[in-house]
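Peer 1: After the sequence you'll find the predicted model.
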Amino acid sequence: MGQERIIHAALLGAGTVGSGVYKLVKDLEEEIISKTGARLVVDKILVRDTTKAREGIPSELLIDRWDEILNDPQIEIVIEVMGGIRPALTWLEEALRAGKQVVTANKDLLAEYGEHLFDAAEAGKCDLHFEAAVAGAIPIIRPLRQSLVASELTEVMGIVNGTTNYILTRMTEDGMGYEEALALATKLGYAESDPTADVEGYDAGRKVAIMASIAFNSNVTFSQVYTEGITHITAEDIRYAKEFGYVIKLIGMTRLTEGGVEVKVHPMLLPEQHPLSTVRDSFNAVFIHGEACDDAMFMGRGAGQLPTASAVMGDVIDVMRNILHHSCGKIGYGCYRNLPVKSAEDTVSRFFLRIQVTDKPGALANIAGILGNNDVSIAQVVQKRSHDGVAELVIITDPVREKHFNDALSILKGMSVLKEVSGVIRVYGN
């Protein structure tokens, strides 16, 4: 029997996910040997403070100098779970150009500088894997890059933020208001002390930028994604949506159209029968449509220590196999197209519009006239209640170019009969 092959790795970051990755490396030691034919050894773990004790991680592995990893010829894989843009971008570019394989969970970095990293990976003829950057344990990047490459994908949409899905689930099922549901999510650890990135749609936007780039082979960055959060969603919106047969979810969506790529994150009324409508609490799911594959959905835990660590380790094991079979770098970035990214105003949507108007004859006719003059066609309208001379109208439009809808809304806001615009939410379907 020949000498055992050892593959040496370094870990950047020893926080929640980093400690989960190290735990899986130890727990799966024999399994990894059986699955790859080599032993994985984490030699070094880069942290800011080497004096801080970290449960389950030997202190002798901790270092605070990147060059100790970069200049170590034994280290073949760099696993980055530290997060942030700097210095991660510099370090990973240097690692790839030096011929080290990279596995990362850094969605912020990939959503803004993915092209830089893949150029470095190509230059170094290296693997760059990032399954954990989008939707945690759910396998979505590998299917987009490999399994579905022959399917001519046209739409990728999903619930890719567990915090907002938990909040909306509690509002839907328990009748909570937004603030009450957010407080519960924070108490249970689903929401950060500063939940802005989640509730304003930024986290989902980064993930959608990555998925759009891979699905449509054209570079999309986070700054090109239209983002709208859930902070304005009310219990009334959810109740009325249910009456119309819809569920409100925060949806990240990207579509390939004749005019370019659409990339948006916003609350959406989904039909109750849509598969994503049943995705509850902190679960994530991604729904894909392609010309050949038709519809497919991937669902699971989108965050958490071990779900995310499992996605990281799946990539690491894949990289180990590539090292052993001398096939690293075989799957490139694939952004061979240069498609325009459409502005939100140039996309087409249906809208749910909830307004308070003066309860007098002709008010609805005036509103319908303004909408019609701006190419906004009404599919459904219901007067919900009238109180103190003010009536509440709920309108669902037919598909309309968003610019035309926004123009109509601006005019409506100037009408004396309009007292308040209480809610504007997009509706699924064209």
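Peer 2: That came in fine, so what should we check first?
Peer 1: rest of the way, CA atoms for contacts and neighbours
Peer 2: Will do.
Peer 1: Contact partners for residue 9?
Peer 2: 40-44, 75-79 (C-alpha atoms under 8 Å, 6 or more residues apart in numbering).
Peer 1: What helix or strand is it located in?
Peer 2: Using DSSP states H and E, the element containing residue 9 is strand 6-12.
Peer 1: Filter the contacts of residue 9 down to the buried ones, ChimeraX style.
Peer 2: To isolate the buried subset of those in ChimeraX, counting by 16 or more other C-alpha atoms under 10 Å, use the following:
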select :40,41,42,43,44,75,76,77,78,79
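Peer 1: try it against this one:
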Amino acid sequence: MSDPIRVALLGCGTVGGEVVRLLGEQSVELAARVGAPVELVGVAVRRPHKHPEVPAELLTADASGLVNRPDVDVVVEVIGGIDPARGLLLDALKAGRGVVTANKALLAEDGVTLAEAADASGADLYYEASVAGAIPLLRPLRESLAGDKINRVAGIVNGTTNFILSAMASSGTGYHEALDEATELGYAEADPSADVDGFDAQAKAAILATLAFHTRVSAADVYCEGISAVTSADIAAAEAVGCTVKLLAICERVPGEPESVSARVYPAMVPLGHPLASVDGAYNAVFVEAEAAGQLMFYGQGAGGAPTASAIMGDLVAVARNRVAGGRGPRESAAAGLPIRPMGATPTRYHISLEVDDRAGVLATIAGLFAQQGVSIATVRQDVTPRDAGARGARLVIVTHLAPDAALAATVAALGELDEVFGVDRVLRVENLGRPVTALGVT
């Protein structure tokens, strides 16, 4: 066998602890797969005395010193955040050391700098664990589908929000009750804002769009809405038209001159007949639509210590094999350089529920307003609401055809100014993700 591949681990929380365990338990198998022993030579943590599960001789509070040790071949980073992770990984890459990271926030904000440092030194940069946990998704995008033209990558990439929305749909509970349940079960952090406000999915969407469209997309390029405003009434409204509500990350090519890239995260109605509608709990699922390969679905556990560690170990084996063979893995491809389409110009559909005056001519007035904004109505449903429930007229439920998001938002704002409209109760986007929304009559 070749000389050992020496690994430095930065961070030893839930995921890092699993990496330590797997390196120990699978040492014989790893050596056989790699062609050389894989040895853990150091673990950097802030408080070494808090980690009795790690041999004391491996622990250090000096992360920089560990990264810059001359005997380190690969650095595995699971500390998260932007700094000090950015500086540590840049030091490793500039020194020619392979890097395996699960740091989606850093990749989404400054992946360009990391990729350039890796290219300059010929080092490997792998990050499968940064999106969708154990699901092998990034490597197929970067390698298996590199010869195809990908048109859309869309799906559920945050397990916490999917658990909350699934609980609201199955039990009829409100958002806060479902969040409390997610926290008790360990699916939500004490501060859940990164998940429920959509920032976690936003970073992942940036990574997916960058790989899928060979165009550098940062988190700032991704439009983002979270789920904290979703109510049990929204869930019920979706059910009434044969849909459920999911927080979606959608990255797609938008035809035109020039062709552009749209990347966005928001809660949306998904028809019950679509496979994503049945993805419940903390699971993730992502659809990839390519011209030659067609539609592919990736499904599995998107978070957790063991699933994420599985993805890290896969990357570690790949980097170690490259070092044994004297080569390196695929470089980042950002040759396309497609422009990023702003959310206002991105075509979407809206489901709008409003309370209106129940008299002749109101529907015609509302339809005329939609026409003035250049928005086409796909379906309208009208229900007379019971006055003893506090309603003052009739309920209109309108689903639009595709239109620029800015035009749809302007339409909703204008509806609120009409004397005939007592209130716009609910507005949700509708996504068919490449399939007809037959339940809503939208094709």
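Peer 2: Right, received. Where do you want to start? Predicted model, so just to flag it, every value in this text is computed and none were measured.
Peer 1: What is the corresponding segment of structure 2 for the strand holding residue 9 of structure 1?
Peer 2: Taken onto structure 2 by TM-score structural alignment, strand 6-12 of structure 1 occupies residues 4-10 there.
Peer 1: can you check stretch 192-206 of structure 1 too?
Peer 2: Under TM-score structural alignment, the match for stretch 192-206 of structure 1 is residues 189-203.
Peer 1: Name the helix or strand for residue 422 of structure 1, please.
Peer 2: Counting by DSSP H and E, the element that carries residue 422 of structure 1 is strand 418-427.
Peer 1: whoops, residue 3 of structure 1 was the one
Peer 2: Per DSSP H and E, there is no helix or strand for residue 3 of structure 1.
Peer 1: what's the spacing between it and residue 38 of structure 1?
Peer 2: Plainly put, residue 3 of structure 1 is 10 Å away from residue 38 of structure 1 if you go by C-alpha to C-alpha, to the nearest Å.
Peer 1: cool, and residue 57 of structure 1?
Peer 2: 22 Å.
Peer 1: With neighbour numbers in mind, choose between these two.
Peer 2: Taking other C-alpha atoms under 10 Å, residue 57 of structure 1 and residue 38 do not tie; residue 38 has more neighbours (19 against 15).
Peer 1: To which residue of structure 2 is that one aligned?
Peer 2: Looks like residue 38 of structure 1 aligns to residue 36 there (TM-score structural alignment).
Peer 1: Would you double-check that its match falls in a strand?
Peer 2: No. Counting by DSSP: H, G, I helix; E, B strand; the rest coil, one finds residue 36 of structure 2 to be coil, located in no strand.
Peer 1: I'd guessed it sits against residue 5; true?
Peer 2: Yes. Residue 36 of structure 2 lies in contact with residue 5 (C-alpha atoms under 8 Å); the separation is 6.7 Å.
Peer 1: just to revisit the earlier point, for the strand holding residue 422 of structure 1, name the packing helices and strands.
Peer 2: With contacts defined as 3 or more C-alpha pairs under 8 Å, 6 or more residues apart in numbering; DSSP states H and E, strand 418-427 of structure 1 has these neighbours: strand 260-271, strand 348-358, helix 402-413.
Peer 1: Out of these, which one sits most buried?
Peer 2: strand 260-271 (a mean of 23; mean count of other C-alpha atoms under 10 Å).
Peer 1: what's the angle between that strand and strand 348-358?
Peer 2: Relative orientation of strand 260-271 of structure 1 versus strand 348-358 (axes from the mean of the first three to the mean of the last three C-alpha atoms, to 10 degrees): 50 degrees.
Peer 1: Mean deviation, strand 260-271 of structure 1 versus structure 2?
Peer 2: Once fitted to structure 2, strand 260-271 of structure 1 is off its aligned match by 0.8 Å on average (mean C-alpha distance after the TM-score superposition for structure 1).
Peer 1: ok, then the element right after that strand?
Peer 2: strand 283-290.
Peer 1: how far apart are that next one and its match in structure 2?
Peer 2: Averaged out, strand 283-290 of structure 1 is 0.4 Å away (mean C-alpha distance after the TM-score superposition for structure 1).
Peer 1: Which neighbouring elements make contact with the helix or strand that that strand is followed by?
Peer 2: Per DSSP H and E, strand 283-290 of structure 1 leads on to strand 294-301 as the next helix or strand towards the C-terminus. Counting contacts by 3+ C-alpha pairs under 8 Å, 6+ apart, strand 294-301 of structure 1 is packed against strand 283-290.
Peer 1: can you list the residues that contact the strand it packs on?
Peer 2: 135, 138, 140, 151-162, 165-166, 276, 279, 294-302.
Peer 1: which of those residues are buried?
Peer 2: When the contacts of strand 283-290 of structure 1 are checked against 16+ other C-alpha under 10 Å, the ones flagged as buried are 135, 138, 140, 152-162, 165-166, 276, 279, 298-302.
Peer 1: what does residue 223 of structure 2 align to in structure 1?
Peer 2: Match for residue 223 of structure 2 (TM-score structural alignment): residue 226.
Peer 1: quick revisit: in the strand holding residue 9 of structure 1, which residues are buried?
Peer 2: Buried-residue list, strand 6-12 of structure 1, by 16+ other C-alpha under 10 Å: 7-12.
Peer 1: repeat for stretch 236-250 of structure 2
Peer 2: 236-239, 241-250.
Peer 1: and that stretch, which stretch of structure 1?
Peer 2: So stretch 236-250 of structure 2 sits over residues 239-253 in structure 1, by TM-score structural alignment.
Peer 1: Aligned counterpart of residue 369 of structure 1 in structure 2, please.
Peer 2: Aligned partner of residue 369 of structure 1 by TM-score structural alignment: residue 368.
Peer 1: Tell me, how many residues neighbour its match?
Peer 2: Residues near residue 368 of structure 2, counting by other C-alpha under 10 Å: 13.
Peer 1: what do you get for residue 56 of structure 1?
Peer 2: 11.
Peer 1: That one falls within a strand, correct?
Peer 2: No. Going by three-state DSSP, the assignment for residue 56 of structure 1 is coil, not a strand.
Peer 1: my read: it touches residue 23, true?
Peer 2: Yes. Counting by C-alpha under 8 Å, residue 56 of structure 1 touches residue 23, with 7.2 Å between them.
Peer 1: wouldn't residue 172 of structure 2 be in contact with residue 231 here?
Peer 2: No. Using C-alpha under 8 Å, residue 172 of structure 2 is not in contact with residue 231; the gap is 9.8 Å.
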